[in-house]
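Asker: Build the 3D model from these lines:
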Amino acid sequence: MYRALPLALLTATLVGCASDAPQLETERSYQVEWIGESPLIDRSHLTVTFAADGRAHGHAGCNHWFAGYTLKDDAVRFETPGSTRKMCAPSLMEQEQRFLAALEEVQRWDFNDIGQLQLWPATGKPIRLWPE
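Answerer: From the prediction side, this is the model:
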């Protein structure tokens, strides 16, 4: 009996630590700050919201976007995004296309040391986001 007590305490501690790990929240919006190597154009607004039904959506800078996604542990994948078709300044349209293309390359997620959500492609730098 007494030998089992330390093992039970260790197990409870490890389970407690695992639940304290940051979690990717559904129904929460995140604001994009960087796409790979590039910061966003000043005053542009890009967002990602992970809906509980497996659909993601947000604002891509000019248009609204939407895509299915799958999430398992630290793996996340987006289907090919769709969007509305409004035209904006060429620089915003280029940034929007880079963002939507980057979403298709995402394979995993994590949080960095300062609390930013990072969506990582197979190679290269992540899309970095802040919770709104």
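Asker: Please make it C-alpha for all contacts and neighbour counts, starting now.
Answerer: Fine.
Asker: now the longest strand along the chain, how far from the chain's geometric center?
Answerer: In the chain, taking DSSP state E as the definition, the longest strand is strand 64-72. Computed by C-alpha atoms, centre = their mean, to the nearest Å, the chain-centroid distance of strand 64-72 equals 10 Å.
Asker: Tell me the buried residues in whatever helix or strand comes next after it?
Answerer: As assigned by DSSP states H and E, the chain's next helix or strand after strand 64-72 is strand 75-78. Buried residues in strand 75-78, counted by 16 or more other C-alpha atoms under 10 Å: 76-78.
Asker: Could you also give me the structure for this next sequence, so I can compare it with the first?
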Amino acid sequence: MKKLLLSLSVASLSILSMINPSMASDALSGTSWKLISWGNEKSTQTPLDETEITLQFENDQISGSSSCNRYFASYTIEDEQLKFGVAGRTQMACPEEIMKQEDQFLSALEKSRTFEINAEGKLQINYKTNQGYGVMIFTPNQPE
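Answerer: Just a heads-up that it's a prediction; the model follows:
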């Protein structure tokens, strides 16, 4: 009887992972984050005062605030690789420095490669740069 139950459990999990391979390994779905820094060991930035950059994961989609505008895109996780689709966004105009920050963030997001949630509970997303790799660090975003 135990062998039968074990076999049924394994078969069920196998079928579920074939239906949606990312479902079983998506530790990010239903989470919300706030960017606290990004860059590499030579140059690290923090969001400009009075701006907030957020990232929410839900049902294979992301959305959030990119400083001035709201953005959205699809995402997939396969073998610890995090990939975002091309981001769409609203078209509000803001001061030039805020728009520059927004463009830098969205560019880093589109070049994302891997992620991890570190021992402190922060989300780290590694992304490709012209000089190698950078990292975006997020803290959990608590609803107000």
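Asker: so what number do they get for TM-score?
Answerer: Superposed pair, TM-score by TM-score structural alignment, normalised by the length of the first structure: 0.76. Supporting alignment: 109 aligned residues with a C-alpha RMSD of 1.5 Å.
Asker: Return the list of helices and strands in contact with the lengthiest helix in the second structure.
Answerer: Longest helix of the second structure, by residue count under DSSP state H: helix 2-19. The contact analysis (3 or more C-alpha pairs under 8 Å, 6 or more residues apart in numbering; DSSP states H and E) places helix 2-19 of the second structure against helix 21-25.
Asker: sorry, back to before: quick check: the longest strand of the first structure compared with the second structure, mean distance?
Answerer: Compared with the second structure after fitting, strand 64-72 of the first structure deviates on average by 0.8 Å (mean C-alpha distance after the TM-score superposition for the first structure).
Asker: so where in the second structure does that strand end up aligned?
Answerer: On the second structure, the counterpart of strand 64-72 of the first structure by TM-score structural alignment is residues 70-78.
Asker: Quick check: closest non-adjacent residue to the residue most central in space within the first structure.
Answerer: Closest residue to the average C-alpha location of the first structure: residue 119 at 4.8 Å, with C-alpha atoms, centre = their mean. Residue nearest to residue 119 of the first structure in three dimensions, not counting chain neighbours: residue 109, with 4.6 Å by C-alpha to C-alpha, 6 or more residues apart in numbering.
Asker: What number of residues are in the vicinity of the one you found?
Answerer: 22 (other C-alpha atoms under 10 Å).
Asker: Check residue 114 of the first structure too.
Answerer: Residues within reach of residue 114 of the first structure, counting by other C-alpha under 10 Å, total 7.
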